[in-house]
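*Asks:* Please work out how this folds:
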Amino acid sequence: MMKKNLYAFIIALLIVGCSSSKGSSTGDSSANSVDETYGYSEKNAIKVGGFEQGPKNERDYLNSLTGPNGEPVSFTRKGSCCQFKTANSPYGMGMLDMYRVSYQGKKDTVLLYINMYDKGKLKAPKGFIMK
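*Replies:* Modelled structure (predicted):
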């Protein structure tokens, strides 16, 4: 009887421990990041995932952003930087893409870092919203 109870307890723990949770690592389940470094730092790049579809995923993501009042966003690719290891590249390494991003009425252009190799929960960086 004791073994049966122990097995039932272990199974219950496994079920609870393996269930998925909704929301993000920041605790905010909305599409807006509360992390001030999200996208603005090479250490916290936006992960759009998919090596083969990487450039398309980057454009799709950037096209999903608006200014805080729904202003259309404009962007230009600045280049690549910041080599890192990833299992999601056939070469074992990846580079981040940098984009200059702005919207009508914004006085300055910001630089966003995008990782086209790895996947993550997509959110809008501070100062932007997602359509």
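*Asks:* switch to C-alpha atoms for all contacts and neighbour counts from now on
*Replies:* Noted.
*Asks:* Going by neighbour count, which residues of stretch 4-19 are buried?
*Replies:* Residues of stretch 4-19 include none that count as buried (16 or more other C-alpha atoms under 10 Å).
*Asks:* Please enumerate residues in contact with it?
*Replies:* Around stretch 4-19, nothing counts as a contact under C-alpha atoms under 8 Å, 6 or more residues apart in numbering.
*Asks:* Now residue 97. Nearest residue, chain neighbours left out?
*Replies:* Sequence neighbours aside, residue 80 is the residue nearest to residue 97 in space, at 4.4 Å (criterion: C-alpha to C-alpha, 6 or more residues apart in numbering).
*Asks:* Here is the second sequence; please produce its structure so I can put it next to the first one:
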Amino acid sequence: MNSYAFLVEKYADDKTYGFEPQNAIKVGGAAESEGPTNERRFLNALAGPNGEELDYHRLGSCCPQPSKNSSFGQAMLDKYALYYEGSNDTLVIYINMYDSEKLMIPKGFKARNFPN
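*Replies:* This next block holds a predicted model:
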């Protein structure tokens, strides 16, 4: 990890990972006021299926999910639109900044290559 992007090397086997609210990507960081930064660090670690640079924007919050790490007992997810040059569709993923787990690359994406 650096201040720009997480190092994510494992690929998800589950096609719903990140694409369904019940299987949101858990980047954590809300307790340390790093939640939005962690979301961007995760998104910056991704590339399109052929290594294309991704563009993304936040669509808003949605889809409350149970969470012991939220003072309300539920985590509101952030919904992001992702697109890259040559893509026909905008892809939407769900990110949970209240809970954390080992991050994986969702189906249809690759790990972004960073120069050494």
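*Asks:* what's the TM-score here?
*Replies:* With the length set by TM-score structural alignment, normalised by the length of structure 2, the two chains reach a TM-score of 0.82; 102 aligned residues with a C-alpha RMSD of 1.2 Å.
*Asks:* Give the aligned range of the longest strand anywhere in structure 2 in structure 1.
*Replies:* Secondary structure of structure 2 per DSSP state E: the longest strand is strand 54-66. Aligned by TM-score structural alignment, strand 54-66 of structure 2 falls on residues 73-85 of structure 1.
*Asks:* what does that stretch contact?
*Replies:* 42, 62-63, 65-67, 92-104.
*Asks:* do the same with stretch 113-122 of structure 1
*Replies:* 24, 31, 39-42, 44-51, 54-55, 57-58, 86, 88-89, 94-99.
*Asks:* how about that stretch, which residues of structure 2 does it hit?
*Replies:* Using TM-score structural alignment, stretch 113-122 of structure 1 pairs with 94-103 in structure 2.
*Asks:* what about residue 61 of structure 2, distance to residue 44 of structure 2?
*Replies:* 19 Å (C-alpha to C-alpha, to the nearest Å).
*Asks:* And for residue 89 of structure 2?
*Replies:* Relative to residue 44 of structure 2, residue 89 of structure 2 is positioned 19 Å away (C-alpha to C-alpha).
*Asks:* now residue 108 of structure 2
*Replies:* 15 Å.
*Asks:* what do you get for residue 106 of structure 2?
*Replies:* Distance from residue 106 of structure 2 to residue 44 of structure 2, by C-alpha to C-alpha: 13 Å.
*Asks:* Leaving out chain neighbours, which residue sits closest to residue 40 of structure 1?
*Replies:* residue 112 (5.1 Å).
*Asks:* give me the element that neighbour is part of.
*Replies:* Using DSSP states H and E, residue 112 of structure 1 sits in strand 110-115.
*Asks:* how far apart are that strand and its match in structure 2?
*Replies:* Compared with structure 2 after fitting, strand 110-115 of structure 1 has a mean deviation of 0.4 Å; criterion: mean C-alpha distance after the TM-score superposition for structure 1.
*Asks:* Can you give the distance from that strand to the centre of its chain?
*Replies:* 11 Å (C-alpha atoms, centre = their mean, to the nearest Å).
*Asks:* tell me which residues of that strand are tucked away?
*Replies:* 111, 112, 113, 114, 115.
*Asks:* Same question for stretch 38-48 of structure 1.
*Replies:* Here stretch 38-48 of structure 1 shows 38, 39, 40, 42, 44, 45, 46, 47, 48 as buried, counting by 16+ other C-alpha under 10 Å.
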